[in-house]
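Visitor: Provide a 3D model corresponding to the input given below.
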Amino acid sequence: MLEKMLIHVPHASLYIPEEYIPDYDLEVLSHEMLVMTDWYCNELFDCEAEMVAMQVSRLVCDVERFRDDKDESMSRLGMGLYYTKSSDKKVFRKFSEEKREEILTRYYDPHHGRLAAAVAERLKTHGECLIIDGHSFYPVPLPYELDREDNRPDICIGTDDFHTPKALVEKWVDYLKGCGLSVKINSPFAGALVPMEYYMRDARVGSVMIEVNRRLYIDGKGQKTADFDRVKKVLNDMILMAE
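Guide: Next up is the predicted model:
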């Protein structure tokens, strides 16, 4: 069941290796862990499909950014794959070219290698692969965010013109509205991750991003609310619709 599918969860980890802790302003780091982590997304998106989840916090290495800062628009805000600035644009981590290279070798490249290998296996076995990129987002725009619209939806679906199945998105929108949830396409976040080996080259690789508004399932301290299980069921039912 769901053999053709791959769940990608890049931002749920809270783990920061001990040797990197001295690089951070710890007071700012505590706040960033709260607001920037995709809390419990590894649980929300857990289903019978294989999951590729990042091992360390995005504050160590953000694998959703391009490898080269010249290609990554967020790098000008100090939020490329190696964050040096916080969500409210404060410097909170010392930059070290040596450590950036170490993190590339230790975390970034192996993660993308695992993701690409999992896609290749599905293409070999089933002739197609659908990546579901699982995230959450803050109920109000954080200072660094480009989308300043206050009226944020319950669910955001991120799409790619080449890789996202349009019929699936339409089906999901109808389903979510039937559940009484508000939904927007590519707002407040846009796009869908595809390994560079396949990006804009192989239509057999599909990808769609699901972003869940945190107000649906956690409180302001990152604790699960009573609605957590209901939200998880909604997401799991969505995933099953993609089978």
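Visitor: from now on I want contacts and neighbour counts done on CA atoms only, so please keep to that.
Guide: OK.
Visitor: so Lys171, which of the three states?
Guide: In terms of secondary structure, Lys171 is helix; the call rests on DSSP: H, G, I helix; E, B strand; the rest coil.
Visitor: counting contacts, what elements does the longest helix along the chain pack onto?
Guide: As far as residue count goes, and with DSSP state H defining each element, the longest helix of the chain is helix 109-126. Packed against helix 109-126, as judged by 3 or more Cα pairs under 8 Å, 6 or more residues apart in numbering; DSSP states H and E, are the following elements: strand 5-9, strand 129-137.
Visitor: now these as JSON lines including mean neighbour count and distance to Ile218?
Guide: Conversion of the helices and strands packed on helix 109-126 to JSON lines gives the following (neighbours: other Cα atoms under 10 Å; distance: least, Cα to Cα, whole Å):
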{"stretch": "strand 5-9", "mean neighbour count": "24", "distance to Ile218": "17"}
{"stretch": "strand 129-137", "mean neighbour count": "25", "distance to Ile218": "10"}
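Visitor: let me have these in CSV, extended by distance to Phe66.
Guide: Putting the helices and strands packed on helix 109-126 into CSV (distance: least, Cα to Cα, whole Å) gives the following:
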stretch, distance to Phe66
strand 5-9, 16
strand 129-137, 16
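Visitor: which stretch among the ones you listed comes nearest Leu168?
Guide: Each of these was checked against Leu168 via Cα to Cα, and the shortest separation belongs to strand 129-137, namely 10.9 Å.
Visitor: centre of the chain to the closest one, how far?
Guide: If you compare the mean C-alpha spot of strand 129-137 with that of the full chain, they lie 6 Å apart, counting by Cα atoms, centre = their mean, to the nearest Å.
Visitor: the protein: helices as residue ranges?
Guide: Assignment of helices within the chain using DSSP H yields the ranges 26-36, 41-44, 97-103, 109-126, 166-178, 228-241.
Visitor: give me whichever of those is most buried.
Guide: Comparing those by mean neighbour count (mean count of other Cα atoms under 10 Å), helix 41-44 comes out on top with a mean of 20.
Visitor: let's compare: structure for the following, please.
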Amino acid sequence: MPAFELLPGAPESPVLLHVPHSARAIPGDVRAGILLDDAALERELDHITDAHTAELAERAAGLAELAPWRFVNRLSRLVVDPERFPDEREEMLAVGMGAVYTRTTHREELRPGDTDPGPLVERYFRPYAEAMTRAVAERLAATGRAVVVDVHSYPARALPYELHGGGPRPPVCLGTDPFHTPPKLLDAARAAFAAYGETGLDSPFSGAYVPLEHHGTDPRVEALMIEVRRDTYMSEPGGPAGPGLDRLAAALGALVDAL
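Guide: As a prediction, this is how the structure comes out:
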């Protein structure tokens, strides 16, 4: 199994659906460094995985008039979290959730605290980041712009690792970047998800993924994070998807068409 995949869309589409946290797969040698027994690891995967988001992106792509491109992580974020920067996100490092996690969603020990993240960063994180950078560059070259839409989910009730879990938890939260999320992109997302009521903004999660090469410097790269509350489409914490997934796919497909 590849660590990640770039799934082609229409050549003229600027949209890149980014799905970083949907998988549960962990290579055997990486599993050996995790302290949880098998049952505890399965429970942790139930909580930490954005279940069914790869399927959500696939369905939305199939519904869109102009198929977006999709970049999908095929490994669990317990291997590395591709949306953490190794030298940033000090808040998350403080709770053992930097690029390589040492703590679980319930703040229990996942790996020894003195684990060297370097080997996993070199083996998994850097190739992922480089491939995403290339994917964005290809959309820029082909269309003159790139729109990265992160596809995430979050639990109905805050988990202990959340540093800002006390705020609103709407059915759909939009995470923004002050440089890369223009008002027209935010307006398009609000319109696409209007059936869910007023969408939240940067609560309980904030930010949007942009490759470092373009971050804060290239306005042709736009970015938005879509965070969907899991009880709207699945049985929590790690159960099957329900009919709500079709409704979400239609909304996400409508957003893609608007971009």
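Visitor: tm score of chain vs chain?
Guide: After superposition, the two chains reach a TM-score (TM-score structural alignment, normalised by the length of the first structure) of 0.92; 239 aligned residues with a Cα RMSD of 1.7 Å.
Visitor: which of the helices of the first structure sits closest to Glu3 of the first structure?
Guide: Distances from Glu3 of the first structure to each of those were compared by Cα to Cα, and the smallest falls on helix 109-126, at 7.5 Å.
Visitor: so what's Tyr24 of the first structure closest to, chain neighbours aside?
Guide: By the measure of Cα to Cα, 6 or more residues apart in numbering, the closest residue to Tyr24 of the first structure outside its immediate chain neighbours is Arg93, 4.4 Å from it.
Visitor: alignment lookup: that neighbour to the second structure.
Guide: In the superposition onto the second structure, Arg93 of the first structure corresponds to Arg111 when matched by TM-score structural alignment.
Visitor: separation between its match and Glu122 of the second structure?
Guide: The spacing between Arg111 of the second structure and Glu122 of the second structure, counted by Cα to Cα, to the nearest Å, is 18 Å.
Visitor: who has more neighbours, those two?
Guide: Taking other Cα atoms under 10 Å, Arg111 of the second structure and Glu122 do not tie; Arg111 has more neighbours (18 against 11).
Visitor: touching, the more buried one and Thr104? I think so.
Guide: No. In this structure Arg111 of the second structure lies outside contact range of Thr104 using Cα atoms under 8 Å: 9.0 Å.
Visitor: if we can go back for a sec, how about the helices and strands packed on helix 109-126 of the first structure, which one is nearest Lys233 of the first structure?
Guide: If you check each of those against Lys233 of the first structure by Cα to Cα, strand 129-137 wins as the nearest, at 14.3 Å.
Visitor: mind putting the helices of the first structure in TSV, distance to Cys61 of the first structure included?
Guide: Rendered in TSV, the data for the helices of the first structure read as follows (distance: least, Cα to Cα, whole Å):
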stretch	distance to Cys61 of the first structure
helix 26-36	13
helix 41-44	17
helix 97-103	7
helix 109-126	10
helix 166-178	30
helix 228-241	26
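Visitor: figure out which of the ones you listed is closest to Asp147 of the first structure.
Guide: For Asp147 of the first structure, the closest of the helices of the first structure is helix 26-36, at 15.7 Å, according to Cα to Cα.
Visitor: need the contact list for the equivalent of Arg67 of the first structure over in the second structure.
Guide: Under the alignment by TM-score structural alignment, Arg67 of the first structure pairs with Pro86 in the second structure. Pro86 of the second structure is in contact with Gly98, Ala99, Val121, counting by Cα atoms under 8 Å, 6 or more residues apart in numbering.
Visitor: try Thr164 of the first structure
Guide: With Cα under 8 Å, 6+ apart as the criterion, the residues that contact Thr164 of the first structure are Ala192, Gly206, Ser207, Val208.
Visitor: and what of Leu14 of the first structure?
Guide: When contacts are counted by Cα under 8 Å, 6+ apart, Leu14 of the first structure is found next to Met33, Thr37, Val56, Ser57.
Visitor: and of those residues, the nearest to Arg148 of the first structure?
Guide: Distances from these to Arg148 of the first structure were compared by Cα to Cα; the smallest belongs to Thr37, at 19.5 Å.
Visitor: count of neighbours near that closest one?
Guide: The number of residues packed near Thr37 of the first structure is 22, by other Cα under 10 Å.
Visitor: the stretch 151-259 of the second structure: strands as residue ranges?
Guide: Listed in chain order, the strands found in the stretch 151-259 of the second structure under DSSP state E, counting those that start in this stretch are 172-175, 200-201, 221-229.
Visitor: relative to Tyr161 of the second structure, which of the ones you listed is closest?
Guide: Among the strands of the stretch 151-259 of the second structure, the nearest to Tyr161 of the second structure by Cα to Cα is strand 221-229 (16.6 Å).
Visitor: mean per-residue distance, the closest one versus the first structure.
Guide: Here the mean offset of strand 221-229 of the second structure against the first structure after fitting is 0.6 Å, by mean Cα distance after the TM-score superposition for the first structure.
Visitor: so where is that strand in the first structure?
Guide: In the comparison with the first structure, strand 221-229 of the second structure aligns to the range 205-213 (TM-score structural alignment).
Visitor: got the contact list for that stretch?
Guide: 119, 123, 128-139, 152-160, 163-165, 189, 191-194, 198.
Visitor: can you tell me which residues contact whichever residue in the first structure pairs up with Ser13 of the second structure?
Guide: Per TM-score structural alignment, the equivalent position to Ser13 of the second structure in the first structure is Glu3. Taking Cα under 8 Å, 6+ apart as the definition of contact, the neighbours of Glu3 of the first structure are Ala49, Glu50, Arg122.
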